[in-house]
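Novice: task: produce atomic coordinates for the following.
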Amino acid sequence: MAFGDDKNSGVAGGVTAVTSTVGNGVGGLLGTVGGVTGAAARGIGGTVTGVTGNAGKPLGDALTSLGNGVEDGTNSIKKGVESAGQGKKAW
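Specialist: Next up is the predicted model:
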């Protein structure tokens, strides 16, 4: 490689480092929020089903599914944000 051909040197390297750090930070935060929200919804869904039995099972199952959807959705966004922060194609 010839001198000066490094794409990650100088200003470009600095910008990449900053955007990568921000992307990873935001991605980590999204993962945490999604995980906590998903777990809480699944827990509430399980509690509703456990307390009400068959009568509340549809609502409990819906809350559990909602929790899974929130967690899956935030994980997808997290991956996109982290990829964009690394200069990769996000979607």
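Novice: only C-alpha atoms for contact and neighbour calcs from this point on.
Specialist: Fine.
Novice: distance check, residue 45 against residue 51.
Specialist: Noted for residue 45: a distance of 10 Å to residue 51, by Cα to Cα, to the nearest Å.
Novice: to compare against the first, here's the next sequence to fold:
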Amino acid sequence: MNDRNKNNGVRQGVTGVTSTVGNLTGGVLDTVGSTVGTLGRGLGGTINSTTGTKAAGDGLAWVTNGVEGGLRTVGQGAVDAGKAPGK
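Specialist: This is a model prediction of the structure:
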């Protein structure tokens, strides 16, 4: 086996591992983000309903929506980082 074939095999192995880790990380971050966003919207709606004011509940929902979006972006970055160049 020549050096080029060895390097290609190593690169494919590393890409497989980084792809798996990237996909796992991205999936976990997306799940956590979705959970935080859903929880914040639910609690925000409950606060709005029980207090009769929208400021606190809407503020909580706004913050948790931001967390959800941020985690989704970071998660997608992790997935993209694990992809082989050009794919």
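Novice: sorry, back to before: who has more neighbours out of residue 45 and residue 51 of the first structure?
Specialist: Higher neighbour count among residue 45 of the first structure and residue 51: residue 45, with 23 against 12, using other Cα atoms under 10 Å.
Novice: now do the contacts for residue 59 of the second structure.
Specialist: Residue 59 of the second structure makes contacts with residue 44, as judged by Cα atoms under 8 Å, 6 or more residues apart in numbering.
Novice: quick check: which element contains the counterpart of it in the first structure?
Specialist: Residue pairing (TM-score structural alignment): residue 59 of the second structure is matched to residue 62 of the first structure. Secondary structure from DSSP states H and E places residue 62 of the first structure in helix 57-85.
Novice: can you pull the buried residues of that helix?
Specialist: Going by neighbour count (16 or more other Cα atoms under 10 Å), the buried part of helix 57-85 of the first structure is 57, 59-61, 63-68, 70-72, 74-75, 77-85.
Novice: likewise for stretch 17-32 of the second structure?
Specialist: 18-19, 21-23, 25-27, 29-32.
Novice: what's the most distant pair in those?
Specialist: Largest separation among the buried residues of stretch 17-32 of the second structure by Cα to Cα: 18 and 32, giving 20.7 Å.
Novice: so how far is residue 83 of the first structure from the residue positioned nearest the centre of the first structure?
Specialist: The first structure has residue 75 as the residue nearest its centroid, 2.9 Å off, counting by Cα atoms, centre = their mean. According to Cα to Cα, residue 75 of the first structure and residue 83 of the first structure sit 12 Å apart.
Novice: residue 66 of the first structure too?
Specialist: Residue 66 of the first structure is 26 Å from residue 83 of the first structure, by Cα to Cα.
Novice: good, wrapping up.
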